[in-house]
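Undergrad: build me a model from this:
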Amino acid sequence: MGRPGFNCRAAPTTAYRKDAAARCNLVRACHFVRRLCSSEMPSYGLTTPASRRRTPDIKAWSGSSSVVDKSLISTSCTPVATGDNRLRVAVDVDEVLGRFVYTLNKFCKDQYDMEYGVGDYWIYEFAKIWGCSQERSNQIVHEFFRSQHFKDGIPVVPGALEALTRLSESNYELVVVTSRQHVIQDATLRWLDRHYSGLFQEVYFGNHFALEGKSQRKSDICRTIGARVLIDDNPSYALECAAAGIHVLLYDWGGAYPWSKLPPHAGAYNPDLIRVVQDWGEVERELASLAQRLRATADNT
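TA: This is a model prediction of the structure:
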């Protein structure tokens, strides 16, 4: 069994808000979590979903970095590996865990007779693919969020559940770091609970391309929470995080994600920090190798 659940005054900002009053026993996980739950931080939300495997504490962060007092994060909470020797790994949602573009294309075809395939997305910026303004692109995406296509659920990426289950039972602590907007925070938590229940300790939202609210860089989130590795399909995020010293597994499923290609010119990225992976089997192998190297480095310092 995992640790008992906890909640705090910020809990009504997340899903499962009806259960907030019933789950207020604080988990003494680390100094950072204790301070979060004892402070007035309305942009944080804490919740504990049901789990088929174990019952981790899930913290949903949709606030800006200014809310986080980095001095509250003790070394026992954000080292190379966690206190029980587990490496903290951040995992993206769309195109890594779920097939977002595939489902979005179905919506665009049914609603607007827009005919696109995943292979058409040479960049993960929909306005450029659809040949419209950013405002119009945002409008279509948010209509998609309200559609039955989105509510019926995004299909999972094959192999992700099995690999993440093995990783969670090994020397890894898994968290979600997504660019998804605040407006679909609750829907995202429900989707994760339905398809990846019990695997992730925390969920963080960057709020990119949102109609309102501030966005948060993935590199800032990863550094703040002590994630040493990010699994992501977007090369822009990969380069951003690598520049911050964060290891990245750039997920290019079967080599079929046009937008996931790194810049070809020399010196564009550090190959020691960014590795391209094409399936979840490769993710497992690369993480095992990386964890070994990080432990060796830590032992020598």
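
Undergrad: for the rest of this, base every contact and every neighbour count on C-alpha atoms.
TA: Noted.

Undergrad: could I get the buried residue list for stretch 31-41?
TA: 32, 33, 36, 37, 41 (16 or more other Cα atoms under 10 Å).

Undergrad: ok, which stretches of the stretch 51-200 of the chain are strands?
TA: 58-61, 87-91, 172-178 (DSSP state E, counting those that start in this stretch).

Undergrad: scratch that, the stretch 201-301 of the chain is what I was asking about
TA: Under DSSP E, counting those that start in this stretch, the stretch 201-301 of the chain gives strands at 202-205, 229-232, 247-251, 274-277.

Undergrad: helices along the stretch 51-200 of the chain, start to end?
TA: 100-112, 126-130, 134-145, 148-151, 160-168, 185-195 (DSSP state H, counting those that start in this stretch).

Undergrad: now for the first one, which elements pack on it?
TA: Taking 3 or more Cα pairs under 8 Å, 6 or more residues apart in numbering; DSSP states H and E as the contact definition, the neighbouring helices and strands of helix 100-112 are helix 134-145, helix 148-151.

Undergrad: following up with a second sequence; could you model it the same way so I can compare the two?
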Amino acid sequence: MLIGIDIDDVLLHFTPALIEYHNHTYKTSLTYDQFKSPNFWEVWGGTKQESRKKVDDFFKTTYFRKMQPIVGAKEALFELRKKHNLVNITARPNYLETETREAINKYFPDSIQKIYLRDYYDFRKYSKRDICDSIGVDLMIEDSPYYALECLSPNRDVILFNRPWNIEVDLPKEIERINTWDEVLKIIK
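TA: The predicted structure is shown next:
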């Protein structure tokens, strides 16, 4: 089976690192549970453009480069790679390709066969679903309700990690919600 796996908040603790950066840089006291929306400007205020700049600035920091793996992710990928082919499909911008490969190789060596960057800044480009369709992904593992819905198809299952920004979103029963990587392994085995 070919399994597509998102990176941020699925393999690596993106939002906690972003919160730490934002609180330090902008003297805020944001918490993880406040992130009820995937649109950061709706959480910390300001415009979409200001939010994009904050995130771009975050990408240049050690907060971003030192993101840690989510509990159980390393072990789960080690198990999954024994029987399945694993690829990353991320919405990260293309200019982060090097940093993305370095982080994946550091924390998940020999687990991921290829990394696809969808570049959420350029909506004229192909979608995550387009990537899944073109390479034949059988299962997509996500944290975004938008991408989970986009990737779901009669030929593809989707597993969604419960996160504050998706927990209140009504989704079709075909999208299986989970909380841990152990739950992912139980579903796939």
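
Undergrad: returning to what we had before: of the buried residues of stretch 31-41 of the first structure, which belong to strands?
TA: Taking DSSP state E, every one of the buried residues of stretch 31-41 of the first structure sits outside strands.

Undergrad: neighbours of the aligned partner of residue 111 of the first structure in the second structure, how many?
TA: Residue pairing (TM-score structural alignment): residue 111 of the first structure is matched to residue 25 of the second structure. Neighbour count of residue 25 of the second structure, defined by other Cα atoms under 10 Å: 11.

Undergrad: residues contacting the residue nearest the centre of the second structure?
TA: Closest to where the C-alpha atoms of the second structure average out (Cα atoms, centre = their mean) is residue 8, at 3.3 Å. Neighbouring residues of residue 8 of the second structure by Cα atoms under 8 Å, 6 or more residues apart in numbering: 14, 15, 90.

Undergrad: give the closest residue to the first one in space, chain neighbours not counted.
TA: Taking Cα to Cα, 6 or more residues apart in numbering, and ignoring the residues beside it in sequence, residue 14 of the second structure has residue 8 as its nearest neighbour in space, at 5.1 Å.

Undergrad: how far away is that neighbour from residue 104 of the second structure?
TA: As judged by Cα to Cα, to the nearest Å, residue 8 of the second structure and residue 104 of the second structure stand 11 Å apart.

Undergrad: next one: residue 4 of the second structure
TA: 14 Å.

Undergrad: so between those two, which is more surrounded?
TA: residue 4 (29 against 19).

Undergrad: verify the stated contact: that one with residue 140.
TA: Yes: at 4.6 Å, residue 4 of the second structure counts as touching residue 140 under the criterion of Cα atoms under 8 Å.

Undergrad: for whichever residue in the first structure pairs up with residue 44 of the second structure, grab the count of nearby residues.
TA: Residue 44 of the second structure maps onto residue 130 in the first structure when the alignment is built from TM-score structural alignment. Neighbour count for residue 130 of the first structure, taken as other Cα under 10 Å: 16.

Undergrad: what residues are up against the residue lying closest to residue 130 of the first structure once chain neighbours are set aside?
TA: Spatial nearest neighbour of residue 130 of the first structure, chain neighbours left out: residue 137 (7.8 Å); criterion: Cα to Cα, 6+ apart. Contact partners of residue 137 of the first structure, counting by Cα under 8 Å, 6+ apart, are 126, 127, 130.

Undergrad: and the second one, how far is that from residue 164 of the first structure?
TA: Yep, that's residue 127 of the first structure we're talking about. 32 Å.

Undergrad: neighbour count for those two, which is higher?
TA: The neighbour count for residue 127 of the first structure versus residue 164, taken as other Cα under 10 Å, is higher for residue 164 (21 against 16).

Undergrad: what do we get in the second structure for the more buried one?
TA: In the second structure, the residue paired with residue 164 of the first structure is residue 77, using TM-score structural alignment.

Undergrad: output the strands of the stretch 51-200 of the first structure in a markdown table, with distance to residue 298 of the first structure appended to each entry.
TA: As requested, these are exported to a markdown table (distance: least, Cα to Cα, whole Å):
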| stretch | distance to residue 298 of the first structure |
| --- | --- |
| strand 58-61 | 28 |
| strand 87-91 | 12 |
| strand 172-178 | 16 |
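
Undergrad: which one of those strands lies closest to residue 149 of the first structure?
TA: strand 172-178 (20.1 Å; Cα to Cα).
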